[in-house]
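Asker: got a predicted model here, sequence first, then my questions.
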Amino acid sequence: MTATPARPEDLSARIAAALRDAIVQGRLIVDQRLPSEAELSEQFGVSRPTVREALKRLAAQSLIRTQRGASGGAFVNRLSFQEAQAQQITTSTLLLSMNAISFETACEARFALERACAPLSAQRRQAPHLEAMQTEIARQSDPALSDEAFCASDVAFHRALVDGAGNPVLSYQLAGAVEAMQPLMNMITFTARSRERIVALHRDIADAVASKDGPGAGDGLLALEAETLRLGRDVFAERERNKR
C-alpha cells in the first residue's frame, strides 16, 4: 500500500506554517530577509511554485512583505494591531456564522468583554473618543436614519468606547466582539428594538465615560445587555408563534 502524495496546496500550507512559526518564535525577526525562493525550494524539497504559493499565504496574513529590485525579496513584516484587526473581525465573523453559537452566548461574551474596557475608558478617554460617541448618538437620534446606518453607527459608538481605554491590545481583542457580534445582534433585534431606548442607554454610557465614572459606564452596559437579551427573546418567541 502506497501513501498518497501530498498535494501542492498541502505542501505550501506546511511551508507557510513552518515559516510562520519561525516568525512567531523569533527565529525570523522583523525586517529580516527570508531565504530566496530557490533556497527555500531546496530547503523544503519542493518546487519553486509551491514555495511561491506559501509566500503568498504569508503575505495575505501580512506576516511578510515583498520588495523588488537588486536588494529585494521577501521580508518579515512589522504587523501592527490596527492592521491585524481586519483579520480578527473576519475570523470572528466566520466563527459565529459557521458554528451554532446561541444569541445568549454571543451576547454574554460581547458585553463581558466590553465591560472590561469601561473603567479604563472612563479614566483614559480623550476628547476625540467623547466626540465620536456624541456624534454617533446624534446620528442615531435622526428618525430618517436607515436600519443599516443605525447599525453602523451603533458599532462606531462602541468602538469609540473600547478605543477610549487607550490599550491597543484590548482594542484588537475586542475588534471581533464589537464589529462581528454587534452587527449579528442588530440583525436579529432591529425589528423589535426601540431606537429611543437604545439612544438613551448610549447617552447614559457616554455621560458616565465623560464624567470619568467607570462603575456608571459598566452599569450602562449591563442595562444595554439586559435590553439586548430581552429583545432577542421577544424576536425568537415571535418566530416560534409564527411557525404554529
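Answerer: Arrived safely. This structure is a prediction, so every number in the text was calculated from the model and none was measured.
Asker: alpha carbons only for contacts and neighbour counts from here, please
Answerer: Fine.
Asker: give me the three-state assignment for residue 118.
Answerer: Classification of residue 118 by DSSP: H, G, I helix; E, B strand; the rest coil places it in helix.
Asker: pretty sure residue 141 is touching residue 196, no?
Answerer: Yes. Residue 141 lies in contact with residue 196 (Cα atoms under 8 Å); the separation is 7.4 Å.
Asker: more crowded one of the two?
Answerer: Remark: of residue 141 and residue 196, residue 141 carries more neighbours, 15 against 12, as counted by other Cα atoms under 10 Å.
Asker: and that one, how far is that from residue 198?
Answerer: Separation of residue 141 from residue 198 (Cα to Cα, to the nearest Å): 10 Å.
Asker: and if you look at residue 66?
Answerer: Separation of residue 66 from residue 198 (Cα to Cα) stands at 47 Å.
Asker: ok, these two, which is more surrounded?
Answerer: Using other Cα under 10 Å as the criterion, residue 66 and residue 198 rank with residue 198 on top: 19 against 15.
Asker: contacts for the helix or strand containing the more buried one, please.
Answerer: Following DSSP states H and E, the helix or strand that holds residue 198 is helix 195-210. Here helix 195-210 makes contact (Cα atoms under 8 Å, 6 or more residues apart in numbering) with 118, 121-123, 125, 130, 133-134, 137, 140-141, 214, 216-218, 220-221, 223-224.
Asker: A further structure is provided below for comparison with the first:
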Amino acid sequence: MQAFTPVRQLRVTEDMFEQIFSRIADGSLKTGERLPTEREMALQFGVSRSTVRETLRMLQHSGLIRIKYGSQGGAFVSTDDWSPVSNALRMILRLNQTPLTELLEARKFIEAASAKLAAERAGEDDLAKMRASLEEMKANLTDHAVMNEANTLFHITIAQAAGNLVLLATMQSLQRLIEKSVDELVNDLNASHGLLSAHNEIFDAIVKRNADAAQAAMNRHLESIERQARRWLLANRASAKTVY
C-alpha cells in the first residue's frame, strides 16, 4: 500500500482524516482491509501516536472504520455502517420534536418503492434470506426478541434486493430510529401473527415478480403499523416526544 504523507501541524487530525477518507473513497483502501498500525501511521504522517488515536476515533465515529481488539485486532475499513447517518438524523429530528408518525410515513414510501424494485431485481440469494427470516419468525412467534430481529432483517434484505444504495441507506437510517419503538409496539399489541402474515404476502408478491402487488402489500403492512403506532402513542402520550 502507498505510504501516507506528512501532515501540516495546524490541522493535523483533519489532514490525516482527509487522506484516509480519500483512500477509502477512491478504492485504494477496500472494505475489510486493515490500516497500518498506530506506530506505522505515526511514522508515515509524522505525528504522535496519541494524534493517530484521535484520528482513528474520528474515523470510527464517522462509520469509516471498525476497531477490533486482541491478537487479530486493528483498525479495519468499513463502508456499510449507517449509524453515523442515523445518529445525525436522530439529533435533527429530536431537536425539531418530529413525531414517530412522520418517520413511519417516510418509511412507508421508501419501503414500498424498495419492495417494488425487489420484485424486479431480487436474486436467489436475496429470496433465500427473506425466506429464512420468515421461517425464523414462524418458529419464534412468542419470542419477541427473535421476532423483532427477524422482522428487521426481512425489511433490510428487501431494501438490499432493490439494488438502490440511496434507498438502502435512507431505509437503514430510519430503521435504526424506528426499531426500538416498533419493538415495543409489536410487544405491546401482541401482533406477531399479523406481522408474519403481512410479511408472507409481501414475499409471495416478490417471488412471483409482481412489482405492483409487492408495493401494495408493503403499503398495507406499513399503513397497519402506522395506525397501531398512533393508538400506541395515544396510550403512551407522556413518552411520545422522546420515543426514538
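Answerer: Structure's in. What do you need? Only a predicted model underlies this, so the values are computations on that prediction, with no experimental measurement involved.
Asker: once they're superposed, what TM-score comes out?
Answerer: The TM-score (TM-score structural alignment, normalised by the length of structure 1) is 0.68; 211 aligned residues with a Cα RMSD of 3.9 Å.
Asker: narrow the contacts of helix 195-210 of structure 1 to those that are buried.
Answerer: In the contacts of helix 195-210 of structure 1, burial by neighbour count holds for 118, 121-123, 125, 130, 133-134, 137, 140, 214, 216-218, 220-221, 223-224, counting by 16 or more other Cα atoms under 10 Å.
Asker: so which of these are in helices?
Answerer: Residues of these located in helices (DSSP state H): 118, 121-123, 130, 133-134, 137, 140, 214, 216-218, 220-221, 223-224.
Asker: quick one: map residue 151 of structure 1 onto structure 2.
Answerer: With TM-score structural alignment as the criterion, residue 151 of structure 1 lines up with residue 148 in structure 2.
Asker: ok, its match - contacts?
Answerer: Shown in contact with residue 148 of structure 2 (Cα under 8 Å, 6+ apart): residue 183.
Asker: ok, it to residue 191 of structure 2 distance?
Answerer: Residue 148 of structure 2 is 11 Å from residue 191 of structure 2, by Cα to Cα.
Asker: what of residue 98 of structure 2?
Answerer: 25 Å.
Asker: check residue 207 of structure 2 too.
Answerer: Applying Cα to Cα to residue 207 of structure 2 and residue 191 of structure 2 gives a distance of 24 Å.
Asker: kindly report the same for residue 222 of structure 2.
Answerer: The gap separating residue 222 of structure 2 from residue 191 of structure 2 is 13 Å, by Cα to Cα.
Asker: go on, residue 120 of structure 2?
Answerer: 29 Å.
Asker: what sits against the residue sitting nearest the centre point of structure 2?
Answerer: By Cα atoms, centre = their mean, structure 2 has its centre lying nearest to residue 172, at 3.2 Å. Contact analysis of residue 172 of structure 2 by Cα under 8 Å, 6+ apart lists 82, 86, 156.
Asker: residues contacting residue 38 of structure 2?
Answerer: By Cα under 8 Å, 6+ apart, the contact set of residue 38 of structure 2 is 49, 52-53.
Asker: which element is whichever residue in structure 1 pairs up with residue 184 of structure 2 on?
Answerer: The equivalent of residue 184 of structure 2 in structure 1 is residue 187 (alignment by TM-score structural alignment). Using DSSP H and E, residue 187 of structure 1 sits in helix 182-189.
Asker: distance from the chain centre to that helix, please.
Answerer: Using Cα atoms, centre = their mean, to the nearest Å, the mean C-alpha position of helix 182-189 of structure 1 is found 15 Å from that of the whole chain.
Asker: now it on structure 2. Mean distance?
Answerer: If you overlay the two and look at helix 182-189 of structure 1, the average distance to its match in structure 2 is 3.0 Å (mean Cα distance after the TM-score superposition for structure 1).
Asker: so what secondary structure elements neighbour that helix?
Answerer: With contacts taken as 3 or more Cα pairs under 8 Å, 6 or more residues apart in numbering; DSSP states H and E, helix 182-189 of structure 1 sits against helix 103-124, helix 147-163, helix 214-243.
Asker: hey, which of these is tucked in deepest?
Answerer: helix 147-163 (a mean of 21; mean count of other Cα atoms under 10 Å).
Asker: mean shift of it relative to structure 2?
Answerer: When structure 2 is superposed, helix 147-163 of structure 1 averages 0.9 Å from its matched positions, counting by mean Cα distance after the TM-score superposition for structure 1.
Asker: got the angle for that helix vs helix 195-210?
Answerer: Helix 147-163 of structure 1 runs at 20 degrees relative to helix 195-210, counting by axes from the mean of the first three to the mean of the last three Cα atoms, to 10 degrees.
Asker: state the next helix or strand along the chain beyond helix 147-163 of structure 1.
Answerer: Moving toward the C-terminus from helix 147-163 of structure 1, the next helix or strand (DSSP H and E) is helix 168-176.
Asker: let's verify whichever residue in structure 1 pairs up with residue 209 of structure 2: helix, strand, or coil?
Answerer: By TM-score structural alignment, residue 209 of structure 2 lines up with residue 212 in structure 1. Put simply, residue 212 of structure 1 is coil when judged by three-state DSSP.
Asker: and residue 212 of structure 1, what does it touch?
Answerer: Residue 212 of structure 1 makes contact with 122-123, according to Cα under 8 Å, 6+ apart.
Asker: how far away is it from residue 121 of structure 1?
Answerer: 8 Å.
Asker: cool, and residue 178 of structure 1?
Answerer: From residue 178 of structure 1 across to residue 121 of structure 1, the span is 15 Å (Cα to Cα).
Asker: what does residue 226 of structure 1 give?
Answerer: Using Cα to Cα, one obtains 21 Å as the distance from residue 226 of structure 1 to residue 121 of structure 1.
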